[in-house]
Structure formats: C-alpha cells, structure tokens
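Peer 1: need a 3D model of the following:
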Amino acid sequence: MKYTMALAALAAFTALSPAQAEVATTKGDPAKAQQLVTSVCAACHGADGNSTSPANPNLAGQGAEYITKQLMDFKSGARKSPIMQGIVTSNNLTPDDMKNLGAYFSAQTPKPGSAKNKELALEGEKIFKGGNAGSGVPACAACHGPTGAGIPVQFPRLASQHSEYVLAQLHNFWNGDRANDGGKMMRVIAAKLTDQEMKAVAEYISGLH
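Peer 2: The predicted model follows:
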C-alpha cells in the first residue's frame, strides 16, 4: 500500500508541465522571499511560518516543493481558495517568487503543538499509526511518517498543524472541494473516514512533533 501510494503521488507530481516541474523541484532563494513574506504572507501565516490562527496553516518546516506546488495550484485554479487565489493573482506571484517562498518557509523552525483533547487524540493515534482495516483506511503514517514529518516532494509535513485546519482540509477532500491530490489519493481516503475519525486524526496531528 505504501509503495503504491508513493508511486501514485510521485507520478502525479511529475505529471506537471515541464516548466512547472522545473520550478517546483529546483531550489529557491529564501533571502529573495523576505519582502513578500513581510508584505503578503506574515499577516496570516506569521513571519516565521507559525500561524496563530487555527484557520490558517502553519508553513514553517513544510517541504519547499509542496509549498511551491500549492501556490502554483492556487494560481492555476487546480486548488480552490478565493483568498489564496486572490493573493497569488493580485500580487502577481511569479514562478520564482513561489519557489523562493517555498525555500523560505521550509527553512523556518516549526513550533511544537499540543492536542487539546487527549482522549480524542488517543483515538486519532490509532488511525494515524494503524489505519482502519475494517473500512480500508490506510495508516496516515505510511505516507506522512510516524512523526508527521512527511516525505519531501511526495507528501506534506503534518506535525503540529492546527487541528481545525487539518479537519477543514479532510472535509474538503471528502466533498471534492479540494481536488489537487495526486491520483485522488486523499479524496479516496477521506471518503472512507467518518466525521469522528477525521476529528480524532486532526486532534492527534496537532500534538505531533
């Protein structure tokens, strides 16, 4: 399962156009992103990528390629978000800007989070580490790692992400509002999760570090 999912994600990533693939897989310059971070990103995501708002994702320590690809998807419309699409468009972010922002935030130090509901987190831990064989849900750790660190290029970092944001994204995958997942991987998985399981996994992820 892990091997199959990894191949699917890698195939989806390399299915980008040659120009997109080059931008997303080459290194950016963090220093060149500083002005954009201050003027555009910091208000929602924090100057160091640690968001104080549960609705806005933490970006610190996230894979550079993942951040770059999400920005590209917002610009192309592959990932829907009126706010982010507006920001990317109104600020005329170039492919180099996106690459530099990815490099900047990936180099920041993520702050450890903590689960607020310990009982719910314990329930989520079981799913994160072992999945649910009865409903065909694979272990989250198979792709995102046992500590939620992710695998650069293929799978994003999840550790210490706001539970509210994680839950919102799982719901978006479930209802199809978010459809930029390679091979429909997350949409297929989310469709097998109950709302309670989504809440539990999100809670556990928020305390991972």
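Peer 1: contacts, neighbours, all on C-alpha from now
Peer 2: Will do.
Peer 1: how close does the residue sitting furthest away from the middle of the chain get to residue 98?
Peer 2: When distances are taken from the C-alpha mean of the chain, residue 134 lies farthest, 26.5 Å away, according to Cα atoms, centre = their mean. Here the criterion is Cα to Cα, to the nearest Å. By it, residue 134 lies 41 Å from residue 98.
Peer 1: same check, this time on residue 35
Peer 2: The spacing between residue 35 and residue 98, counted by Cα to Cα, is 13 Å.
Peer 1: next one: residue 76
Peer 2: Counting by Cα to Cα - residue 76 and residue 98 are separated by 13 Å.
Peer 1: let's see this one next, to set against the first:
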Amino acid sequence: MNRAFVSFVKVLLLAAIAGPGLASAADAPAAAVADAKKGAALYTGGDPARGLAACISCHGDAGNSTMAANPKLAGQIAAYTHKQLVDFTTPARANPVMTTFAKMLTAQEKKDVAAYLAAQTPKQGAAKNKELATLGKKIYRGGIAERGVAACASCHGASGAGIPAQYPRLAGQHPDYTIAQLQLFKGEKRKNSAQMTTLAKRMSDEEMSAVAEYVAGLK
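Peer 2: Next up is the predicted model:
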C-alpha cells in the first residue's frame, strides 16, 4: 500500500475525531489530503503577509523538535493539537509566543496544522538517566497510591501514545518540556486541565523529573 495514502488515512481518522467539517464519507479522503497540504504550507512557510512565522523554526522538521524547550509535535493526536491551539487563544493556556501565533490562525488553519502534524512520523527519544527512569516507570505504570496520584498510563497509554482527544501522546517527548508543563500545572499557570493540576500538585520535583525521563524513552 502506498505510504502517502496510509499517512492520509491516518489524518482522516484523527480529523474525524477532531469534529465536524467533512461533508461525507466519500468526500473525506480528499478533504483530509487538502487539510494536511494546507497545514504543511503553514507549518513550513507560515504566512509572511499576515506576520505568521513558520512553525518549523521552533518545532523542527515535520514536528520533530531538536530544542528541549519546544515540544515534539510529530504524531500528536490531531484533536489534541487543535484543542491546544484553541486554548492558547484563551487565559487557560497563556504563552507569549504561542498565544500570539494561535490568535493569528483561523479556525480552519488550526485544524490544518493539527492534521499535518498528526500524519508525521515521530523520531525516537531516549532516557539518559537510568536510575531516574526506573522511578519514572514505577510512577507512570503504578502511580503513587499514598498520595492519590493515578498511573500516567491509565490516561496516556502504556506506550505513551495517548487517547484521543483528551490525552496527548507523550512518548519520546523532551524531558525538559514535560517537566515544564507539570510545573505549570502545579503552579496553576496552565489552566486547561483540572485533572493534571490536581495530580501535579501531589508530585515532588524529583517525581516529575523521573516521569519525564521515563516518558522520553517510550516509543
């Protein structure tokens, strides 16, 4: 089977989860291809006429960021990426760079970029601290019962693939980025998940680092 066709079938399924917009089952493949193509153009070239910077400059080729502070987005669930782009336009997830960028995107462009990223192949990450990753594995798979911290795997999946559309893919993510998000949830500076805010507040800095380290090696 043609690899490009498989990729766009994947986009189709994820776009369907994201919500309405496809006229019919017959129209879906062409619509998915069109959305992903438009998303690719925005991702790689932005729109200079509107001052829209290219996503690639921060998030890397095909969403495989090489900068620890910027998340890897390749293979992320389309509905989740779309939701985050919407959230960046509200007080729920304020960010000086992303809020500005998200507010410049139309509703359809948010979906287009999300569809493009969902179809990309994420590059494998790696855990570098074995001892920390071992603790992270324990928490990720079993939680912290005495403090009411649920196993991360119960929402994000055993392999970190996520569960559309509410729970994102975590596998291979930069540890620095994962830690930063947990800290933002803990400090209530990121307000778009009450569940994550509650859980993060029950975790120590070491436990956050451990989970982030373990997640980096998932595939």
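Peer 1: and the TM-score between them?
Peer 2: Between these two chains, after superposing, the TM-score reads 0.85 (TM-score structural alignment, normalised by the length of the first structure); 184 aligned residues with a Cα RMSD of 1.5 Å.
Peer 1: re earlier: between residue 35 and residue 98 of the first structure, tell me which one has more neighbours.
Peer 2: Neighbour count, other Cα atoms under 10 Å: between residue 35 of the first structure and residue 98, residue 98 has more, with 25 against 10.
Peer 1: and the more buried one, what pairs with it in the second structure?
Peer 2: In the second structure, the residue paired with residue 98 of the first structure according to TM-score structural alignment is residue 110.
Peer 1: that match touches residue 87, doesn't it?
Peer 2: No. The pair residue 110 of the second structure / residue 87 is not scored as a contact, 11.1 Å apart, by Cα atoms under 8 Å.
Peer 1: any idea how far the residue most central in space within the first structure is from residue 189 of the first structure?
Peer 2: What sits nearest the mean C-alpha location of the first structure, by Cα atoms, centre = their mean, is residue 156, with 4.8 Å. Distance check for residue 156 of the first structure against residue 189 of the first structure: by Cα to Cα, it reads 16 Å.
Peer 1: check residue 9 of the first structure too.
Peer 2: When distance is defined by Cα to Cα, residue 9 of the first structure is 14 Å away from residue 189 of the first structure.
Peer 1: what about residue 186 of the first structure, how many residues close to it?
Peer 2: Each residue near residue 186 of the first structure was counted by other Cα under 10 Å, and the total is 20.
Peer 1: what lines up with it in the second structure?
Peer 2: Residue 186 of the first structure maps onto residue 196 in the second structure, by TM-score structural alignment.
Peer 1: what's the closest non-adjacent residue to that match?
Peer 2: Distance criterion Cα to Cα, 6 or more residues apart in numbering; nearest residue to residue 196 of the second structure, sequence neighbours excluded, is residue 185 at 6.3 Å.
Peer 1: I figured the one you found hits residue 203, correct?
Peer 2: No. At 10.9 Å, residue 185 of the second structure and residue 203 do not qualify as touching, with contact defined as Cα under 8 Å.
Peer 1: more crowded one of those two?
Peer 2: In this view residue 185 of the second structure and residue 203 are compared by other Cα under 10 Å, and residue 185 has more residues nearby, 22 against 18.
Peer 1: which part of the first structure lines up with the helix or strand containing that one?
Peer 2: Remark: residue 185 of the second structure resides in helix 175-186, with elements defined by DSSP states H and E. When the first structure is aligned by TM-score structural alignment, the counterpart of helix 175-186 of the second structure is residues 163-174.
Peer 1: show me the contacts for the residue lying closest to residue 182 of the second structure once chain neighbours are set aside.
Peer 2: The spatially closest residue to residue 182 of the second structure, leaving aside those adjacent along the chain, is residue 200, at 5.8 Å (Cα to Cα, 6+ apart). Contacts were defined as Cα atoms under 8 Å, 6 or more residues apart in numbering; by that measure residue 200 of the second structure touches 182, 183, 185, 186, 208.
Peer 1: can you say which two of the residues you listed are spatially most distant?
Peer 2: Within those, 185 and 208 form the most distant pair, 11.4 Å apart (Cα to Cα).
Peer 1: one step back: centre of the chain to whichever helix or strand comes after the helix holding residue 185 of the second structure, how far?
Peer 2: As assigned by DSSP H and E, the chain's next helix or strand after helix 175-186 of the second structure is helix 194-201. Relative to the mean C-alpha coordinate of its chain, helix 194-201 of the second structure is positioned 18 Å out (Cα atoms, centre = their mean, to the nearest Å).
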